[in-house]
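[1] okay, predicted coordinates and the sequence, questions at the end:
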Amino acid sequence: MHDLLTDWYFWIKSLHVVSVIAWMAGLFYLPRLFVYHVEVVETGSKTDKLFQTMERRLLRAIMNPAMIATWVFGLSLVAVPGIVDWSMVWPWVKAASVLAMTWFHMWLARQRKSFVSGTNSISGRQYRMMNEVPTILLLFIVFAVIVKF
C-alpha cells in the first residue's frame, strides 16, 4: 500500500489541492449568501426560496463532496512514508485547523437549516464576521505546510 501511495503521491497531492480550492470557495461564498439572505430577502418570498435552493445546492453539490475529497486525499498524503514528521509543530497546527474548518462547515450546514425553518437569528453583520473564519484558518494551514515550523 505504501508503494502505491508513494507512486501516486503527486496525483494525490494535486487532487488534494483541487479539493481544498473547491471547499474553500464554498466556505467563502455560503456565509456571503447568508448575509444577503438576512439583509435583503423577506422570509417566505420567492426570493427566499431561491436563496434556499442556491444555499442547498452549494452545500450539497460542491462543499460536501469537496470536504470529503479533501479529507480522503489529505489522509492519503499523511499515509505516505516520510511526508509528515509528527515531532514537528506544523502537522498539529494543520490538523487542528482542518478540524476547525470542518466544524465551521458543519456550523454553516446548521445555519442553512435555520433559514429553511424560518428560525435564523443571526444578523448580516455576524455572518460577515463569521466569513473571516475560513480565511484565518487558511492562513494557519498554508503557513504551517509551507514554512513547516
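    Everything's here; your move. Residues are numbered from 1 along each chain as shown.
[2] please make it C-alpha for all contacts and neighbour counts, starting now.
    OK.
[3] any idea how far Ala69 is from Trp8?
    Using CA to CA, to the nearest Å, Ala69 is found at 16 Å from Trp8.
[4] could you check which of those two has the larger neighbour count?
    Ala69 (20 against 14; other CA atoms under 10 Å).
[5] count of residues packed around the residue lying closest to that one once chain neighbours are set aside?
    Closest residue to Ala69 apart from its sequence neighbours, by CA to CA, 6 or more residues apart in numbering: Ser19 at 5.9 Å. When neighbours are counted by other CA under 10 Å, Ser19 registers 24.
[6] now Ser19: which helix or strand?
    helix 9-40 (DSSP states H and E).
[7] now the following helix or strand past that helix: buried residues?
    Following helix 9-40 in sequence order, the next helix or strand is helix 46-57 (DSSP H and E). Of the residues in helix 46-57, 48-49, 51-52, 55-56 count as buried by neighbour count, 16 or more other CA atoms under 10 Å.
[8] and here's the other structure:
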Amino acid sequence: MMDWIVVNYAWWKAVHVISVIAWMAALLYLPRLYVYHAETAPQGSPQAATFEVMERKLLRGIMNPAMISSWLFGLLTLTALGFDVLATAGWLHVKLTLVILLTVYHMLCARWRKELAVDPARRSGRFFRMVNEIPAVLMVGIVIMAIVEPF
C-alpha cells in the first residue's frame, strides 16, 4: 500500500494545493460576510436571513470540505515523503504549527457564525475586519515554510 501512496505523490500534492486554495478563499471571504452581517442586518430581518444562509453554505459546503481535504491530502503527501522528514525539517514543524493555528481560526469562524445568528450586534464589523487579516498572515508563513524551507 505504501508504494501506491509514494507513486501518486504528485497527485496528492496537487489535490492538496487545490484544497488549500479553496480553504483560503473561504477563510478570507467568510469574515467579510460577517462584517456586512454585523453592520447592516438587524436580527430577524430578511437581509440577516440571507447572510445566515450565505454564511452557513460557505462554511458547510466549501470551507469544511476544503479544510478536511487539505489535511487529508497534506498527510498523504507527508506519508509519501516519509515521516522521518519530521525529524530533520524544522520548517515543517513551523508549517504544521501554523496550519493548526489556521484550523483553530476556522473553528472560531464557525463559532462566530452561530453567534451572529443569535445576536448580530455582539461583535462589531471592525472586529471582523481585524480578524479577517489572520488567515492571510498565517498563509504567508505557511507558504514561506513550504516553498523556501528556511531551516
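    Noted; the coordinates are in hand. This one's a predicted model, so the numbers in the text were calculated from it and none came from an experiment.
[9] what's the TM between chain one and chain two?
    Between these two chains, after superposing, the TM-score reads 0.95 (TM-score structural alignment, normalised by the length of the first structure); 149 aligned residues with a CA RMSD of 1.4 Å.
[10] residues in contact with the residue nearest to Ala69 of the first structure?
    Neighbouring residues of Ser19 of the first structure by CA atoms under 8 Å, 6 or more residues apart in numbering: 66-67, 69-70.
[11] OK, contacts around Arg60 of the first structure?
    Counted by CA under 8 Å, 6+ apart, Arg60 of the first structure has zero contacts.
[12] now it: how far from Met54 of the first structure?
    Arg60 of the first structure sits 10 Å away from Met54 of the first structure, taking CA to CA as the criterion.
[13] which of the helices or strands spans the residue lying closest to Lys13 of the second structure once chain neighbours are set aside?
    Using CA to CA, 6+ apart and skipping the chain neighbours, the partner closest in space to Lys13 of the second structure is Thr77 (5.8 Å). Here Thr77 of the second structure sits within helix 64-81, counting by DSSP H and E.
[14] what sits up against that helix?
    Residues contacting helix 64-81 of the second structure (CA under 8 Å, 6+ apart): 2, 5-7, 9, 12-13, 15-17, 19-20, 22-23, 103.
[15] ok so, going back, out of the buried residues of helix 46-57 of the first structure, which is nearest to Phe143 of the first structure?
    Ranked by distance to Phe143 of the first structure (CA to CA), these are led by Glu55 at 30.3 Å.
[16] state the distance from that closest one to Thr135 of the first structure.
    From Glu55 of the first structure to Thr135 of the first structure the distance is 20 Å (CA to CA).
[17] any idea how far Pro134 of the first structure is from Phe28 of the first structure?
    7 Å.
[18] more neighbours: which of these two?
    Shown here are Pro134 of the first structure and Phe28; by other CA under 10 Å, Pro134 has more neighbours (21 against 16).
[19] residues in contact with the helix or strand the more buried one falls within?
    Following DSSP H and E, one finds Pro134 of the first structure within helix 133-147. Contact with helix 133-147 of the first structure is made by 24, 27-28, 90-91, 93-94, 97-98, 100-101, 104, as judged by CA under 8 Å, 6+ apart.
[20] which of the residues you listed fall in helices?
    Mapping the contacts of helix 133-147 of the first structure onto helices (DSSP state H) picks out 24, 27-28, 90-91, 93-94, 97-98, 100-101, 104.
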